[in-house]
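K.L.:
coordinates only, no sequence provided:
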């Protein structure tokens, strides 16, 4: 494990100290805002950035870049987007908009500065957990207690976010809960409380919302948990339990059954050449995006170019559907930055995976779950570009990986 030592020099003046303290509290509270409000998340992250500057932490930026692999990999990816502006044919609003969409990559530097203590990191995780409890309460209210006179379509368990984002948040929350349950297994009171909350989160995910992204992430994180906690034979036996869980859900949850059938039909229709399904469209978007990328494979068409490139290619080929988002982060960056962009994205994921093993046991398991979520989720969503997902990823990256300090283990990432 990497020895912990201050990565950021303490603020000097009284005003810098106050700015640092305010930034610390706002960073912690950001964890409570991300699941609840997009507009407040933007306000909070902007204020945290301003306080980072006011506290004089920009003076330590180069030290952070040299010392921390996650800071380095996230800034390299954003820097590539900046370089992509130099050769793009996209209009200024397009490339400016794309730089804005990926600004969450810059938050790692800012968040880690304020999360340089164990107390701050624990408080940030608790803030996120508290927000998820609020989300669950609001979800149950909206699903079961919304007056019948209202639009029946409103009777869904989605109080703050769309189905994709809500289900992702709930799957990540469930993984965090089960990890904490086993980590605190000697504390019976905590185990019972967290287990009850875990059961509620799972019920919400599979019986009250229709987010297939959350379903897939839940099963992937479930597999990871089995191999984290048990020996190989027991973990393999756990696969049978997960399969049994799927079949039980298929016969007890109408919502889950309909979404699973929709997924199966979509794949079957696509194999028959019919792309008129959400699954078929996503596959078509990714395949078309790859063809566009291969017209300029190494550095892509430039930052902000995706919309125009896809429209021109689609019109030339007579495609029925034109998109501005392929729902695939690899292809979104591939069209704009080519293999360079995909390589830097993979480097970011590599640092997530490699340096998770340098963390203490609880954070190591949570960090591995984050790495798996990002790596797999980016095949079906533009996670880094999407605001809530991107902010969540960078927030959790900062919370979990900020204990990494300058040493020989991080020197040659």
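P.N.:
Now that the structure is in, tell me what you want to look at. None of the values given here were measured: they were computed from a predicted structure. Numbers count the residues shown, from 1 in each chain.

K.L.:
C-alpha from now on. contacts and neighbour counts both.
P.N.:
Will do.

K.L.:
was I right about residue 228 contacting residue 365?
P.N.:
Yes: Residue 228 is within contact range of residue 365, at 7.3 Å (criterion: C-alpha atoms under 8 Å).

K.L.:
of the two, which one has the most company?
P.N.:
Applying other C-alpha atoms under 10 Å to residue 228 and residue 365 shows that residue 365 carries more neighbours, namely 24 against 15.

K.L.:
from the contact counts, what lies against the host helix or strand of the more buried one?
P.N.:
Taking DSSP states H and E as the definition, one finds residue 365 inside helix 361-377. Using 3 or more C-alpha pairs under 8 Å, 6 or more residues apart in numbering; DSSP states H and E as the contact test, the elements touching helix 361-377 are helix 163-183, helix 212-229, helix 329-356, helix 387-401.

K.L.:
what about versus this one:
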């Protein structure tokens, strides 16, 4: 856009009348933002409240003729609505029992929290408060992990947590830290926290992921975060090369420089090679489990490539294909998943499900391109982290991990939308 004066806002005006109970609404946003750094009970409580209260606000706004046109202009809003409709519609042909199907449906459609948080957040100031609460929770979780690493006991550590995990597992925690590092890094320029604090927390989060925790999926997300940060710091004509080369150079350096990283990377190759030779799956062999689950998922997709097997039907179908060893591999009941979000959607909704998930990431990235630079870069980094995590985990479907990504994306989406409406584009 060009011109000597500021151009119109790149997003429609969203300054809706603020309800009198603004403190309750904003308090709920802060609860949701902090909850993803706390035990699962807090996450579940916040999620239910966000769903109920945001839908109530939507109904009140509709009844009073108020329209939040900025949210309607986002691709993300309509893609999320389509996701909810398609998963719910697949109940008509799913072969899963109704309780399992409904449980799976609820876990899938929690992605709508991304836009529901933006429903509750009405101004840029509120969005900044929500992001600050999120950062405070992540900083608390991160520093708690470092205290454990230094041998300092903490009374709030969960009984089920081991090693340097605080409330959940190394997988959840490593993905959280690798993702929140980008938020700390980019938004330091937005004066949401001191610049030095953003740098320190980002470095501590990445080092914790790469050298303290054991999550190998966390490695990939951390490398993605670093690659994007380096890319944005380069001249425009070098950005693509930096994005492609940086992860390989970093991984090579970590493998050669850290015995711990080398051991974990070697283990992946050994487990994968062992499975390729024997097709045997061990309970402690995460790489073999994934490869086996992915193979069965592809076979399941081949059976019904157009409409899929229906919501909640991944486990029954894959167990049927697996045969007599199914329960030993996937466990009792119908609550397993392939540790790969794209294939999970592909089995349940067909090829269209895979395209729909990819479309969600593209839609969020497209919307982010309209935000101010700092928010845009943070949003794109979290979208990329989510997309990468989904390659090796059911990152949106899983409890806690999925809630973390949805809340992170929702808060950044709200910050971008509510900031953009007062941003002028100049020459």
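P.N.:
Sure thing, it's come through. Predicted model, so just to flag it, every value in this text is computed and none were measured.

K.L.:
mind checking the TM-score on these two?
P.N.:
For this chain pair, the superposition-based TM-score is 0.84 by TM-score structural alignment, normalised by the length of structure 1; 393 aligned residues with a C-alpha RMSD of 3.1 Å.

K.L.:
returning to what we had before: which other residues reach the helix holding residue 365 of structure 1?
P.N.:
Under the criterion C-alpha atoms under 8 Å, 6 or more residues apart in numbering, residues 175-176, 179-180, 183, 213, 217, 220-221, 224, 228, 349, 352-353, 356-358, 383, 393, 396-397, 400-401 lie in contact with helix 361-377 of structure 1.

K.L.:
can you select the buried ones among the residues you listed for me in PyMOL?
P.N.:
Buried residues within the contacts of helix 361-377 of structure 1, by 16 or more other C-alpha atoms under 10 Å, are selected in PyMOL with:
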select buried, resi 175+176+179+180+213+217+220+221+224+349+352+353+356+357+358+383+393+396+397+400+401
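
K.L.:
could I get the full set of strands for structure 2?
P.N.:
Defined through DSSP state E, the strands belonging to structure 2 form an empty list.

K.L.:
with structure 1 superposed, average distance for the helix ranked longest in it?
P.N.:
For structure 2, the longest helix by residue count, based on DSSP state H, is helix 124-149. Helix 124-149 of structure 2, aligned to structure 1 and superposed, deviates on average by 1.5 Å (mean C-alpha distance after the TM-score superposition for structure 1).

K.L.:
now that helix against helix 170-186, angle please.
P.N.:
Direction vectors for helix 124-149 of structure 2 and helix 170-186, defined by axes from the mean of the first three to the mean of the last three C-alpha atoms, to 10 degrees, enclose an angle of 130 degrees.

K.L.:
how about helix 124-149 of structure 2, aligned to which bit of structure 1?
P.N.:
Equivalent residues of helix 124-149 of structure 2 are located at 118-143 in structure 1, counting by TM-score structural alignment.

K.L.:
what's the matching residue for residue 387 of structure 1 over in structure 2?
P.N.:
Under TM-score structural alignment, residue 387 of structure 1 pairs with residue 399 in structure 2.

K.L.:
ok so, going back, buried ones in the longest helix of structure 2?
P.N.:
Counting neighbours by 16+ other C-alpha under 10 Å, one finds that the buried residues in helix 124-149 of structure 2 are 124, 126-139, 141-142, 144-146, 148-149.

K.L.:
likewise for stretch 45-54 of structure 1?
P.N.:
Neighbour-count burial for stretch 45-54 of structure 1, counted by 16+ other C-alpha under 10 Å, picks out 45, 47, 48, 49, 51, 52, 53, 54.

K.L.:
aligned counterpart of the second one in structure 2, please.
P.N.:
By that I understand residue 47 of structure 1. Across the alignment, which pairs residues by TM-score structural alignment, residue 47 of structure 1 is matched by residue 49 of structure 2.
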